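>>> quick one: sequence and predicted model below, then my questions.
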Amino acid sequence: MSASVPTDAVAPPTRRYLRRHSLTVRITHWLNVLCLSCLLLSGLQIFNAHPRLYWGKFGADPDHAFLSIGSTSTGNELHGYLQLGSLRIETTGVLGVSGEDGTPTARAFPTWLTVPSYHDLGAGRHWHFFFAWLLVTNGLVYLVHGVLRRHFRRDLLPDRDQLAPRHLWREIRDHARLRFAHGAEARRYNALQKISYLAVIFVLIPLMVLTGLTMSPGLDAAFPFLPGLFGGRPSARSLHFITATLLVAFVVVHVVMVLVSGVWNNLRSMVTGRYAIDDEGTES
């Protein structure tokens, strides 16, 4: 006696691979990873030379810094601190005072967070400028490719339905609960991804480049309007630091989302361009 087969049985999901990222996008992505990593570490080396941030055209008085990382001494002991406005936080061992070699040393950021690891402002600037221009060149290649291949319009510009307040709120709740799109919905970036990518590409990175150029005395002489755009070189330096911090925050969230939404699938798509989609089973 044979078993009956339900007529409403659901077939298992089928897996297929889509081409998600072009070769140019993949190459520029990994170059950006390299450039931003070296820019961050060399930038912290430069920041260590004067670990204070100011607003306005002039910035030399430590009492007028809105952010500072420093140290104080009590007897033979050094104490590190991070001060933001009137708020002071003890940070000995990490910021202000660190001692990877066993000897407490006054430095804003520890040696394991700077390039080079030893104190060398000149070398830090050389590293920083080299990877800054590499980032700019790489970004221009990505922009030209995006325009010619309609990458921005096709993949990064949010659809009207994605910008609806109800849809955005649902995506925020789904991300908070670590719920991610599957099947046909996974073919395209969600609204939060598109908005954050566009903000990085067209707001944060251009702002970081412009504020970096403003800190160059030679470029200020050639383009005297640059300091005025940001209210002075000290303000440009502060915005440069804040922008870099926002980029680090974006990268941290981006990496976390990659890990929890399918690390191998996401990594494969950025290495080979192939992204796996599991189509939901259909009734048979």
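Good, I have the coordinates.
>>> C-alpha only now, for contacts and for neighbours.
OK.
>>> how about the helices in the stretch 51-200 of the chain?
All helices of the stretch 51-200 of the chain, identified by DSSP state H, counting those that start in this stretch, fall at 121-148, 151, 165-176, 191-199.
>>> show me how far the shortest one is from its chain's centre.
In other words, helix 151. For helix 151, the separation from the chain centroid amounts to 20 Å (computed by C-alpha atoms, centre = their mean, to the nearest Å).
>>> repeat for stretch 217-230
A distance of 26 Å separates the centroid of the chain from that of stretch 217-230, by C-alpha atoms, centre = their mean.
>>> just to revisit the earlier point, which one of the helices of the stretch 51-200 of the chain lies nearest to T28?
With C-alpha to C-alpha as the measure, helix 121-148 is the member of the helices of the stretch 51-200 of the chain nearest T28 (6.1 Å).
>>> now the helix or strand harbouring V260 against helix 165-176, angle please.
For V260, the element it lies in under DSSP states H and E is helix 233-271. Put simply, helix 233-271 runs at 80 degrees to helix 165-176, going by axes from the mean of the first three to the mean of the last three C-alpha atoms, to 10 degrees.
>>> continuing past helix 233-271, what's the next helix or strand?
strand 274-279.
>>> who are the packing partners of that next one?
If you count contacts as 3 or more C-alpha pairs under 8 Å, 6 or more residues apart in numbering; DSSP states H and E, strand 274-279 packs onto strand 14-19, helix 233-271.
>>> which outside residues touch that strand?
The contact list for strand 274-279, computed with C-alpha atoms under 8 Å, 6 or more residues apart in numbering, reads 13-21, 182-184, 186-187, 265-266, 268-269.
>>> tell me the buried residues in it?
Across strand 274-279, burial judged by 16 or more other C-alpha atoms under 10 Å covers R274, Y275, A276, I277, D279.
>>> and the residue positioned nearest the centre of the chain, what is it in contact with?
Against the mean C-alpha coordinate of the chain, by C-alpha atoms, centre = their mean, the closest residue is L247 at 2.9 Å. L247 sits next to V200, L204 when contact means C-alpha under 8 Å, 6+ apart.
>>> the structure to be compared is supplied as follows:
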Amino acid sequence: MPEPRRLVYRHPLPIRIMHWINVLALTLMFFSGLQIFNAHPSLYWGNRSDEGAEILQLGARQDATGALKGVTRIGQHEFTTTGVLGVSRGRDGSPQVRGFPSWLTVPGPQWLAMGRRWHFFFAWVFVLNGLCYVSYAIATRHLQRDLWPTGADWRGIGRSIVDHLRFKHPHGEAALRYNILQRLAYLTVIFVFGAGIVLMGLAMSPRMDAVLAPMVEAVGGRQSARTIHFIIAWGFVVFVLIHLFEVLISGVFNQLRGIITGYYAIDSSPADTSAPRQDTSSESVPAQERPHD
């Protein structure tokens, strides 16, 4: 007989709103960023972008038959990536030279000026939403109470690694607490990825040279800042993919109900199967940072 469950009010309205704003902003920033990258699909280190000094280049060349072949070069190593990177099919079905395929770029297949407008607009949405989240987390003590690792968390890091490798998820009240890997992951996303991608984005702007000159020099130059910005963007992609995988294997309906309505089901004893109740110990924890059922 399945164990009875009860609903806990897990995600308050401000957190749910900020979560979905973040989803929208990050998605459109990423795809518009790829459109901007396509205008010059190469990465460098330092202040200069000299030909032959690329550390990553998405390009094309003709093969022996005259057909276009997509080539991705990382350092001195080349890979054929026709159909995905370097050369992909346009909307008319013909092969076209472009870094990333058109279906990955917004607002259009090749519209640099509008892509920059979209990117900068949603970047400010991301920044303001992030500041609201951090302020809310500090004011409700969610940051200090639920995200900052304790001594017990560090002592349990080995068990957390084993549980994650075995896809073993906590149940009952334990599902309302973070383990050490979750805490470290979310702190990294918020304060390293979030802050880093914004600062590197600003460092790429010539108008910010006077303000951020020491930081630009510290990372090696404007081209270095662009490369770091690109790497962090893909770091966000990896985090999101892992997050979605965890949602899939831990109960999609329960997770979606939590982030849409605020209510989340946990295992309960037979004596505790009453109506939904408020969980005051975890109500300020955002959906993307709560442990999975």
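That came through fine. All figures in this text were calculated on a predicted structure; none of them were measured in a lab.
>>> now the TM-score, please.
The TM-score (TM-score structural alignment, normalised by the length of the first structure) is 0.90; 269 aligned residues with a C-alpha RMSD of 1.6 Å.
>>> can you check which part of the second structure the helix holding V260 of the first structure sits on?
Using TM-score structural alignment, helix 233-271 of the first structure corresponds to residues 222-260 of the second structure.
>>> quick one: stretch 30-50 of the first structure aligns where in the second structure?
Across the second structure, the stretch matching stretch 30-50 of the first structure (TM-score structural alignment) is residues 20-40.
>>> contacts for that stretch, please.
98-100, 104-107, 109-112, 115-116, 118-120, 122-123, 125-126, 129, 233.
>>> buried subset of those residues?
Among the contacts of stretch 20-40 of the second structure, those scoring as buried are 98-100, 105-107, 109-112, 115-116, 118-120, 122-123, 125-126, 129, 233 (criterion: 16+ other C-alpha under 10 Å).
>>> tell me the counterpart of Q162 of the first structure in the second structure.
Using TM-score structural alignment, Q162 of the first structure sits opposite D153 in the second structure.
>>> what's the answer for T137 of the first structure, then?
By TM-score structural alignment, T137 of the first structure lines up with L128.
>>> neighbours of that match, just the number please.
11 (other C-alpha atoms under 10 Å).
>>> do you know how far it is from L202 of the second structure?
From L128 of the second structure over to L202 of the second structure the distance is 15 Å, taken as C-alpha to C-alpha, to the nearest Å.
>>> and if you look at E3 of the second structure?
Relative to L202 of the second structure, E3 of the second structure is positioned 52 Å away (C-alpha to C-alpha).
>>> looking at the two, which one has more neighbours?
More crowded of E3 of the second structure and L202, by other C-alpha under 10 Å: L202, with 20 against 9.
>>> isn't the more buried one right up against A210?
No: counting by C-alpha atoms under 8 Å, A210 is not a contact partner of L202 of the second structure; they are 11.5 Å apart.
>>> need the contact list for the aligned residue in the first structure for G70 of the second structure.
Alignment note (TM-score structural alignment): G70 of the second structure maps to G80 of the first structure. Neighbour list for G80 of the first structure: 69-72, 90-97, 106 [criterion: C-alpha under 8 Å, 6+ apart].
>>> buried subset of the residues you listed, written for PyMOL?
Restricted to buried positions by 16+ other C-alpha under 10 Å, the PyMOL selection for the contacts of G80 of the first structure reads:
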select buried, resi 69+70+71+91+92+93+94+95+96+97+106
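>>> can you list the contacts of G80 of the first structure in CSV and add distance to L41 of the first structure?
Below are the contacts of G80 of the first structure laid out as CSV (distance: C-alpha to C-alpha, whole Å):
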residue, distance to L41 of the first structure
I69, 16
G70, 19
S71, 21
T72, 25
E90, 23
T91, 19
T92, 20
G93, 18
V94, 15
L95, 15
G96, 16
V97, 18
A106, 18
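>>> ok, of the contacts of G80 of the first structure, which one's closest to M257 of the first structure?
Of all those, M257 of the first structure sits closest to V94, with 27.0 Å by C-alpha to C-alpha.
>>> any idea how far the closest residue to L82 of the first structure other than its chain neighbours lies from W55 of the first structure?
Nearest non-adjacent residue to L82 of the first structure, counting by C-alpha to C-alpha, 6 or more residues apart in numbering: I69, 4.6 Å away. To W55 of the first structure, I69 of the first structure is 16 Å away according to C-alpha to C-alpha.
>>> got it, and R125 of the first structure?
For R125 of the first structure, the distance to W55 of the first structure - C-alpha to C-alpha - is 23 Å.
>>> same deal with H167 of the first structure?
Distance from H167 of the first structure to W55 of the first structure, by C-alpha to C-alpha: 39 Å.
>>> who's more crowded, these two?
Neighbours around H167 of the first structure and W55, counted as other C-alpha under 10 Å, are more numerous at W55. The numbers are 19 against 12.
>>> what residues are up against the nearest residue to the more buried one once chain neighbours are set aside?
Excluding the flanking residues, the one nearest W55 of the first structure by C-alpha to C-alpha, 6+ apart is S235, at 4.6 Å. Applying C-alpha under 8 Å, 6+ apart to S235 of the first structure gives the contacts L53, Y54, W55, G56, K57.
>>> burial measure for the residue lying closest to V136 of the first structure once chain neighbours are set aside, as a count.
Among residues not flanking V136 of the first structure along the chain, V209 sits closest, at 7.8 Å (C-alpha to C-alpha, 6+ apart). V209 of the first structure: 16 surrounding residues under other C-alpha under 10 Å.
>>> trace V209 of the first structure over to the second structure, please.
Under the alignment (TM-score structural alignment), V209 of the first structure pairs with V198 of the second structure.
>>> can you say which of the helices and strands packed on strand 274-279 of the first structure is nearest to F202 of the first structure?
Across those, the minimum distance to F202 of the first structure, taken as C-alpha to C-alpha, is reached by helix 233-271, at 12.5 Å.
>>> I figured R88 of the first structure hits Y81, correct?
Yes: taking contacts as C-alpha under 8 Å, R88 of the first structure lies within contact range of Y81: 6.5 Å.
>>> if we can go back for a sec, so what's the match of Q162 of the first structure up against?
D153 of the second structure sits next to N179, I180 when contact means C-alpha under 8 Å, 6+ apart.
>>> more crowded one of R88 and Y81 of the first structure?
Using other C-alpha under 10 Å as the criterion, R88 of the first structure and Y81 rank with Y81 on top: 21 against 13.
>>> what about the more buried one, distance to T74 of the first structure?
13 Å.
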